[in-house]
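Participant: quick one: sequence and predicted model below, then my questions.
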Amino acid sequence: MATSKTANTYNRQNWEDAEFPILCQTCLGDNPYIRMTKERYGKECKICSRPFTVFRWCPGARMRFKKTEVCQTCSRMKNLCQTCLLDLEYGLPIQVRDTALRIKDDIPRSEVNKEYYVQNIDREMSKVDNTVPGGAVGKSQAASDLLLKLARTSPYYKRNRPHICSFWVKGECKRGEECPYRHEKPTDPDDPLADQNIKDRYYGINDPVAEKLLRRAAAMPKLDPPEDKSITTLYIGNLGDKVTEKELRDHFYQYGEIRSLTLVPRQQCAFVQFTLRSSAEAAAERTFNKLILSGRRLTIKWGRAQARQPSLLPQMGAGAELEPVPGLPGTLPLPPDELQDNFFNLGGQNQDVPPRQSQSQLPPPGLPTSPSIAPSLPHLPPTMPPPLPVPPPMPQPMHAMRPPCPPPPPPFFFTPALRPPPRATPPAPPGTNPFMAQSVAGVPPIPPPSMVPPGTPAGTSPSRPGPSSKAGIHYPSQDPSRLGTAQGIGKPKWADEVF
């Protein structure tokens, strides 16, 4: 029943007289042609106990009628809806909002102090715009990652459904389909969500819905920065075909200086490398699970240092096996024992070719060498697979099938080790030939090996073979006929000697 002005005149100037309520989109409903009823000073506020204007309306078809519960002064102090008492910006309970923004509620609980506090707040808010929240919420403008993760971005009209029919629960409802209430099974009375209090919702204490949301937020995945401080690269996935390099650069430039931005269209991802580690951490914290570009929610991860990726080979060892990949067939079984001594040695533990055994280690002929029989003979060595056959030589080309070239001729000098020691000869008298002096002394000149080919009979000359040639003449300067002497005159004594 409305409070009469003539019956209660105490502090009447602070009563609220509004023209339109402060509501959220969910409470207004999806009907744009909404009609409301307004009752001035219809009820007192559930928080400050002051009379205020009550609005009542139906959000839509098959919905229940809703009305305002608190005054607009209490609503602006907390920036909440007058009907559902949820935050107008994020659609969350007050306890979740205050926990994320670290807002301390200093509203007094006693009646006298509460009335004095509300009057002062109302006086301050009358000097500013009505669309701006007041109190501690208006002073806290910083956004929180927790609020962005839990925020409801679309209206939840299911909350406007009618209540459950108590007669249908008892089995006594006679309206049938014309009943405006729901004919559904009620929730468990022991469920904490079934016991909600409007004052606890407003003050942000003991709210079961807020506690459920905070537990969900604690279980959400977090993007922890890597221990390596040199990593300043972020991986951006799920780009699609519409996200361009300019959009990525314009968005991530606000977090710090970008060293490089690499776009991989084939993999629909990109790599953003910052100059400072602090810029990369700020970008990862503010964009993880909440970055939306061109209508796509992007995946944010930290990059990896390629030079420091751990290798699996030292940890696995020689006989370790990898974990099976889901959706792929398993490993093939090992070959049977009969294939252990085959040509390729498929069943052997060591695939390398063993060394060839000596004749003393081979088993005598006629004895079995099968691996199933050999262990029963202790005096026989273990059988080894035969070595791999040597492939036949490749055919040589035609130009490589020429006959080999003859060896080069020996050098035209004597090796010092094979040269005979020199003999002491008396000096030649003046006016005589030194070669003649050597022949008189009994030292015949040694012909060079290149002038006398091997196999030439003694007493013949390479240029003039046969016994009729001049024996002992090897150079033209040794021919007495060319020295001005007559034929046969001055013939040296060693001319007829055979070497």
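Facilitator: It's in.

Participant: only C-alpha atoms for contact and neighbour calcs from this point on.
Facilitator: Will do.

Participant: what's near enough to touch Pro21?
Facilitator: Residues in contact with Pro21 (C-alpha atoms under 8 Å, 6 or more residues apart in numbering) are Phe55, Thr68, Gln72, Gln82.

Participant: OK, contacts around the residue lying closest to the second one once chain neighbours are set aside?
Facilitator: Sequence neighbours aside, Thr83 is the residue nearest to Thr68 in space, at 4.7 Å (criterion: C-alpha to C-alpha, 6 or more residues apart in numbering). For Thr83, the set of contacting residues under the criterion of C-alpha under 8 Å, 6+ apart consists of Leu23, Cys27, Lys66, Lys67, Thr68, Glu69, Val70.

Participant: how many residues are close by the fourth one?
Facilitator: This points to Lys67. A total of 18 residues lie near Lys67 under the criterion other C-alpha atoms under 10 Å.

Participant: flag every buried residue along the strand ranked longest in the chain.
Facilitator: Criterion DSSP state E: the longest strand present in the chain is strand 36-44. By neighbour count on 16 or more other C-alpha atoms under 10 Å, the buried set for strand 36-44 is Lys38, Arg40, Tyr41, Gly42, Lys43, Glu44.

Participant: and for stretch 259-277?
Facilitator: For stretch 259-277, burial by neighbour count (16+ other C-alpha under 10 Å) applies to Leu261, Leu263, Cys269, Ala270, Phe271, Val272, Gln273, Phe274, Leu276, Arg277.

Participant: measure that stretch end to end?
Facilitator: One end of stretch 259-277 to the other measures 12 Å (C-alpha to C-alpha, to the nearest Å).

Participant: ok so, going back, tilt between the helix or strand just after the longest strand of the chain and strand 36-44?
Facilitator: Following strand 36-44 in sequence order, the next helix or strand is strand 51-57 (DSSP states H and E). Calculated by axes from the mean of the first three to the mean of the last three C-alpha atoms, to 10 degrees, strand 51-57 forms an angle of 140 degrees with strand 36-44.

Participant: A further structure is provided below for comparison with the first:
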Amino acid sequence: MPFNFTKFDPNKQGWEDAEFPIVCETCLGDNPYMRMTKETHGKECKICTRPFTVFRWMPGSGMRFKKTEICQTCAKMKNVCQTCVLDLEYGKCLPVQVRDAALDIKDSTPNLAINKQYQAQNMDGKFEAGQSMIDYGRADSAGRETLRKLARNAPYYRRNRAHICSFYLKGECTRGDECPYRHEVPDNELSNQNIKDRYQGNNDPVAAKLMTKGRGGSTNLTPPEDKNITTLFLTGVEEDVTEDDVRDYFYAFGEIKSVIMVHKSRCAFVNFASRSAAEAAADKASFDPVRIKDHLIRVAWGRPRPVGPKGETAKNKAAGTGTQAMGPPPPPGSEAAANIKYPSQDPTMQGAVQ
């Protein structure tokens, strides 16, 4: 019988033997009756290369199987999920690079495998003493605002979808709808990422995209060429945000003609009396995030829409006239809604709609 050196290895005492993984709500999935398999010392950690306990599960119907990728010691060092290696404190999918940039944290992960194992063994003792390696309180007000703005308020289960079919990308997949993988063209930039770069916060394309997105509180704030558009479109409007709250925030930029709230779609429209007032509000939103009742509101310019029948639309489009800011239908019970004639009410259109 061959001699088992691993059994008497003194470093084996520090190998992980956990009962449950450290995972985020997104990776865990929305299935309350999920079954999970456990394999003690099944793989080596992709960061410190020490063997650790591997958990594997199906997060939900139509999703792919998920498993733990790094050990719990490395996960505790960065306070990240063992599967997606994303931060556990802010939201459900915040990259380490974004968090460390806001908290001004420098990565101290060694490059050599032996040094990584030595660091992990030292950290085990600190974690047993209750020490935390990430101090979220050190962030300044700007950093906290950035993290708060980029953090998700709900799990993002689309991240658990099946991988993209490689045969489809080559044009060779013949399974069609029966293929268990996605038939999509990937984003080349976002597809070039790996566990180590995501963990260390280096060259993470997802983080770069989020940080570019988070420099301003809003998108699409370039003034449209149509000078008749004086409407700003707001998203992220919760139920407790009232019309008076929106008016109180935007009245300082100029006279407001009307404010239309659509709570069902979590959006609103602010119609200014002048183009200059709308541009002033948009410029302000480009640099300072709009926050009403502690809710982050995203701002964009209203889009033009054609007016009148299709024939008049083409004529007006050629002449460069006949556009106005797009808005929602009038609220039920209003005078504008009473003047709308539906096919069932118009005798000339009877039989046109089956």
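Facilitator: Cool, the structure landed. It should be emphasised that the depicted structure is a prediction, and the values quoted were computed from it without experimental measurement.

Participant: so which residues of structure 2 form strands?
Facilitator: So, for structure 2 - with DSSP E - the strands run 36-44, 51-57, 66-67, 231-235, 256-262, 267-272, 290-292, 295-301, 304-306, 323-325.

Participant: quick one: the ones you listed as CSV, columns for distance to Pro95 of structure 2 too.
Facilitator: What follows is these, written out as CSV (distance: least, C-alpha to C-alpha, whole Å):
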stretch, distance to Pro95 of structure 2
strand 36-44, 23
strand 51-57, 22
strand 66-67, 18
strand 231-235, 24
strand 256-262, 32
strand 267-272, 28
strand 290-292, 23
strand 295-301, 20
strand 304-306, 36
strand 323-325, 37
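
Participant: for Leu94 of structure 2, find the nearest of those.
Facilitator: strand 295-301 (16.8 Å; C-alpha to C-alpha).

Participant: just the ones of the contacts of Thr83 of structure 1 in helices?
Facilitator: Cys27 (DSSP state H).

Participant: quick one: which of the contacts of Thr83 of structure 1 is most hemmed in?
Facilitator: Of all the contacts of Thr83 of structure 1, Val70 has the most neighbours under the rule other C-alpha under 10 Å, reaching 29 neighbours.

Participant: residue in structure 2 paired with it?
Facilitator: Under the alignment defined by TM-score structural alignment, Val70 of structure 1 corresponds to Ile70 in structure 2.

Participant: so what's its match up against?
Facilitator: Glu44, Cys45, Lys46, Ile47, Phe52, Gln82, Thr83.

Participant: how about 10 Å then?
Facilitator: Neighbour list for Ile70 of structure 2: 22, 43-54, 80-85, 195-196, 199 [criterion: C-alpha atoms under 10 Å, 6 or more residues apart in numbering].

Participant: quick one: the helices in the stretch 201-350 of structure 2, in order.
Facilitator: For the stretch 201-350 of structure 2, the helices defined by DSSP state H, counting those that start in this stretch cover 205-214, 243-250, 275-287, 310-319, 335-338.

Participant: now the angle from the longest one to strand 295-301?
Facilitator: Looking back up the chat, that one is helix 275-287 of structure 2. Using the same axes, to 10 degrees: helix 275-287 of structure 2 against strand 295-301 is 130 degrees.

Participant: buried residues in helix 275-287 of structure 2, which are they?
Facilitator: Arg275, Ala277, Ala278, Glu279, Ala281, Ala282, Ala285, Ser286.

Participant: I figured the fifth one hits Pro289, correct?
Facilitator: The reference is to Ala281 of structure 2. No - here Ala281 of structure 2 does not reach Pro289: they are 11.3 Å apart, not a contact under C-alpha atoms under 10 Å.

Participant: overlap in contacts, the two.
Facilitator: Common neighbours of Ala281 of structure 2 and Pro289 (C-alpha under 10 Å, 6+ apart) are Val299.

Participant: rewinding a little: which single one of the buried residues of helix 275-287 of structure 2 is nearest to Leu94 of structure 2?
Facilitator: Of these, the one sitting nearest to Leu94 of structure 2 (C-alpha to C-alpha) turns out to be Ser286, at 22.2 Å.
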